[in-house]
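*Asks:* Sequence first, predicted model second:
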Amino acid sequence: MRKRPRLAGTAVLSLLAVLVSMLVAAQPASAAVGLRVSGTKIVEANGSGFVMRGASHPHVWYASQTTSSLAGIKALGANTVRVVLSGGRWPANSATDVANVVAQCKANKLICVLENHDTTGYGEQDGAYTLDAAVNYWISVKSALTGQENYVVINIGNEPYGNNNVSGWTQATSSAIAKMRSNGFQHLLMVDAPNWGQDWTFTMRDNAASVLSADSQRNTVFSIHMYGVFDTAAEINAYFTAFQTAGLPLVVGEFGNMHSDGDPDEDTIMAQAQSRGLGYIGWSWSGNGGGVEYLDMTNNFNASSLTSWGTRIFNGANGIAQTSKQATIYTGGGTPDTTAPTTPGTPAASGVTSSGVTLSWTASTDSGGSGLAGYNVYREQGTTDPQMGQSTTNSVTLTGLSASTQYQVYVRARDGAGNLSGNSSLVTFTTTAGGGGGSGGCSVAATTQTQWSNGYVVQPVTVTNTGTSAITGWTVTFTLPSGHTITGSWNATLSGGPSVTARNAGHNGALAPNASTSFGFQGSRPNGDTQVPSGYACTAS
């Protein structure tokens, strides 16, 4: 069976990772039933991270080989098998047949990715089904899938568009996901890219955030198929980085060591997937035809007779045998991850405007097994901490803030199991006045760097010229809590208390437009007091 026709044209992948402004919120641990997305990762129901390592088996054409094939795939170290099914483009696999496939996956302790092959090359290849028709097939076999959410991933449709009319992919995929959810499917869903899975038009890459938002459970992982389009390390890294920068989950749902459309760089695909914690599934166990027989991993479905491609993917560097870890659902449920990630570094504020700010901090680490999923950004407000935003990298840009308003913000890291770190030290900043700036405009952002039982250090207190003309000096005012005193300062002259005035030193008063400087101070407070200074405001001269 030929895997795909040759691509119609040369596909050149941009080397620049796309910047996606939408931050995708990871679901809480109770949001999905079994396997689920957590940030950029996949985790099991107990919060343990799961990284796919496996091969595809063409069950729809070689059902008689399925029993031995799944056993062989497992024996060579895989934790996942991707099983090819059909709803009618080829002889349809019934609910009974699907239930048997799932049972065999479980017997071999493999996570079962079930894919509907009917959609392959839609718009370019005669006979291809729509994604909506693929969903109808899943509905027809739902009885075999309900209750299997810990073991089964549903790959809605294989390579659902060829190279024609790929702009339709976004809406068709979003609608398919919504239809799956409205029909009660609780599973982790997988969606393939257009362009025969290779996304050389970047349609999936650039629209993945909006597609994920169409999933009421936010439990969809994106699948890129890497063949001749991905023949350089730069192209592979750029694609991986784009998804990770955007905080979106990605797996390599198919790849090979060669192809008619070019020579994929399988070494980089596997090495980078391993270093980044991304899953990969190779194509395919055996049975290829139509000129792509070189994609067989075994000779005649025999696990003891590996081809060069089979030897590479199973036994080579960063291969399945070396990197695969069995799902904990098959080892008594695993030990839940209760280890919190480390506290992120103190946030620093930059780019303060009348309505926004960028915060950045030193990244956290996680040793609990679920992997660092991202960060929650909070603002103190009375006795509650309403969430202001989320980030999957160690920075976030907050928008929609009020002008001339002080904010106190801290950041917590969260891992794939939903564990939160302790609070970071506070960053305090005041947004600028609205209406733009001329000469005389400045903003201030203060970071409480260190605290102890009866004191603290605030630095940097960053002053920025927000006007369009140079300033010659600046004054910062803030308020000390009751019982607090200033015990030292640098790069500014401080006076007063509890209302404190800080004036620039001789060397740092002159600031060009958009230029910044900083100062710092040390304070004392009564034992047990946890308050810090507040009410920072800036005036330029």
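*Replies:* Thanks, I have the structure now.

*Asks:* make it CA atoms for all contacts and neighbour counts henceforth
*Replies:* Will do.

*Asks:* Give the next helix or strand downstream of the host helix or strand of residue 396.
*Replies:* Using DSSP states H and E, the secondary-structure element containing residue 396 is strand 395-398. The first helix or strand that comes after strand 395-398 along the chain, using DSSP H and E, is strand 406-415.

*Asks:* Show me what counts as buried in that following strand.
*Replies:* With burial defined by 16 or more other C-alpha atoms under 10 Å, the residues of strand 406-415 counted as buried are 406, 407, 408, 409, 410, 411, 412, 413, 414, 415.

*Asks:* try it against this one:
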Amino acid sequence: MRRRLATAAGALLAMAASLLAAPPAAQADTPTAPRAAAGFHVRDGRLLDANGEDFVLRGVNHAHAWYPARTPQALKDIKALGANSVRVVLATGDRWTKTGTADVASIVAQCRQNRLVCVLEAHDTTGYGEQAGAVPLSRAVDYWVSVADALRGQEKYVVVNLGNEPHGNSGYEAWTADTRNAVARMRASGFGHTLMVDAPNWGQDWSHTMRDNAAQVFAADPDRNTVFSVHMYGVYDTAAEVNDYLNRFISQRLPIVVGEFGDAHSDGDPDENAIMAAARQLGVGYLGWSWSGNGGGVEYLDMATGFDASRLTGWGNRVFHGPDGIRETAREASVFGSGPGENPAGGCAVDYRISDWGDWFNADVTVRNTGTAAVEGWRLEFAFTGEQRVHSVWNARATQEGRQVRAVNESWNATIPAGGTVSFGFNGSSAGANGVPSSFSLNGAACAGS
């Protein structure tokens, strides 16, 4: 089996870093009966949300630690493109500037406003044992304890990814004991969240260390609420390798996700089509790497050029819009209320009015909830009748693909009361006739037109 040198996330390690003092020893775990979960939890090998509904991660990674000012818009754009989750890179302070408690709380709040499940990961562990300056999982646990105030009460919305790629290709044999100890310390410190643990070998587990020891790590979690994450790059360049690895977990009824993957890499050409197809067929979550800002020679893994959602790269278009992609397969967590594919509590009607000036026009759109219960979070979809293009938008966020348009709520107008309305508008250009769309859908359910 080929030995992985560094993943896409690891390539960002070329940024400035410093190694702090040696970490304290990890505490041993003492398995007890699982406590009742307050939020996400694992049952029979599946990740369930706080309502007991099956939840399959469909999202991307965002490098907040290096681009914190980009996070608010990035989360909005990622949601508008259809994702139900986002994996956010945080820093423990050992290698990069610490993502502090207030910052973590802000990220969680923004995820919730955008109806995204937050997978928060500590990045300073990347390649421990091989990468200079990387720190062990025990330091990651110290970090999570230090920001615990930002995470208490967020178990319905947050998954804690203990440490990114916590072992390189040296010393990876320690992964099992290190991971067990880290999980035990998190539980002893009061964390009731679903915990996600990354594989060794820069996340790719070519040694099958995680695959062959996942059952004992899961059993050692007092809450039985651990999810395993593999990063699929060059090691997974055939459908056979992808399916074999994922099915080993499925057959053991152990929860597995693809926490990172790409469409190309310096260590080989991963089979992204096989990864996404297998994920759909098996009901396995995936989180593509990454939204934007890649460096260190893996700039080709940017999904959006310069953090601009209107300039998706080929990889970005593939993961969001391609077969088995995010737009096609993502389903919003039920904890956010009415979501994609759910009826908006009885019905809806849309009034679409145009002010036309030839090549340019304004459209004013009013959505009425004709049902008997409030709609919490909305997504209106329609198709233009001709060659119209959306430009500026107000009171909503919109994306366009061909003639198809999707508009989603802002944080301040997410609720449509029973019998109530919400309005937004946009400025657009047109070539030729400019008519009213023939049909509309709200959260996947057909609406009456104007």
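*Replies:* Great, that's in hand. This one's a predicted model, so the numbers in the text were calculated from it and none came from an experiment.

*Asks:* What does the superposition give as a TM-score?
*Replies:* For this chain pair, the superposition-based TM-score is 0.68 by TM-score structural alignment, normalised by the length of the second structure; 314 aligned residues with a C-alpha RMSD of 1.9 Å.

*Asks:* sorry, back to before: can you pull the buried residues of the strand holding residue 396 of the first structure?
*Replies:* Those would be 395, 396, 397, 398, for strand 395-398 of the first structure by 16+ other C-alpha under 10 Å.

*Asks:* before we move on, the earlier item: looking at the buried residues of strand 406-415 of the first structure, which is nearest residue 120 of the first structure?
*Replies:* Taking C-alpha to C-alpha as the measure, residue 415 is the one of the buried residues of strand 406-415 of the first structure closest to residue 120 of the first structure, at 35.9 Å.

*Asks:* Please report how far that closest one lies from residue 331 of the first structure.
*Replies:* For residue 415 of the first structure, the distance to residue 331 of the first structure under the criterion C-alpha to C-alpha, to the nearest Å works out to 22 Å.

*Asks:* Could you do residue 3 of the first structure as well?
*Replies:* Taking C-alpha to C-alpha as the measure, residue 3 of the first structure falls 35 Å from residue 331 of the first structure.

*Asks:* Check residue 496 of the first structure too.
*Replies:* Between residue 496 of the first structure and residue 331 of the first structure the computed distance is 65 Å (C-alpha to C-alpha).

*Asks:* and if you look at residue 50 of the first structure?
*Replies:* Using C-alpha to C-alpha, one gets 13 Å for the distance from residue 50 of the first structure to residue 331 of the first structure.

*Asks:* These two: which has the busier surroundings?
*Replies:* In terms of neighbours (other C-alpha atoms under 10 Å), residue 50 is the more surrounded of residue 50 of the first structure and residue 331; the figures are 26 against 10.

*Asks:* Can you find the partner of that one in the second structure?
*Replies:* Residue pairing (TM-score structural alignment): residue 50 of the first structure is matched to residue 55 of the second structure.

*Asks:* list the contacts for the closest residue to its match other than its chain neighbours?
*Replies:* Here the nearest residue to residue 55 of the second structure in space, its sequence neighbours aside, is residue 48; by C-alpha to C-alpha, 6 or more residues apart in numbering that works out to 5.3 Å. With C-alpha atoms under 8 Å, 6 or more residues apart in numbering as the criterion, the residues that contact residue 48 of the second structure are 40, 41, 42, 54, 55.

*Asks:* which of those residues does the first structure keep?
*Replies:* Of those, the ones still in contact in the first structure (both residues aligned by TM-score structural alignment, their matches' C-alpha atoms under 8 Å) are 40, 41, 42, 54, 55.
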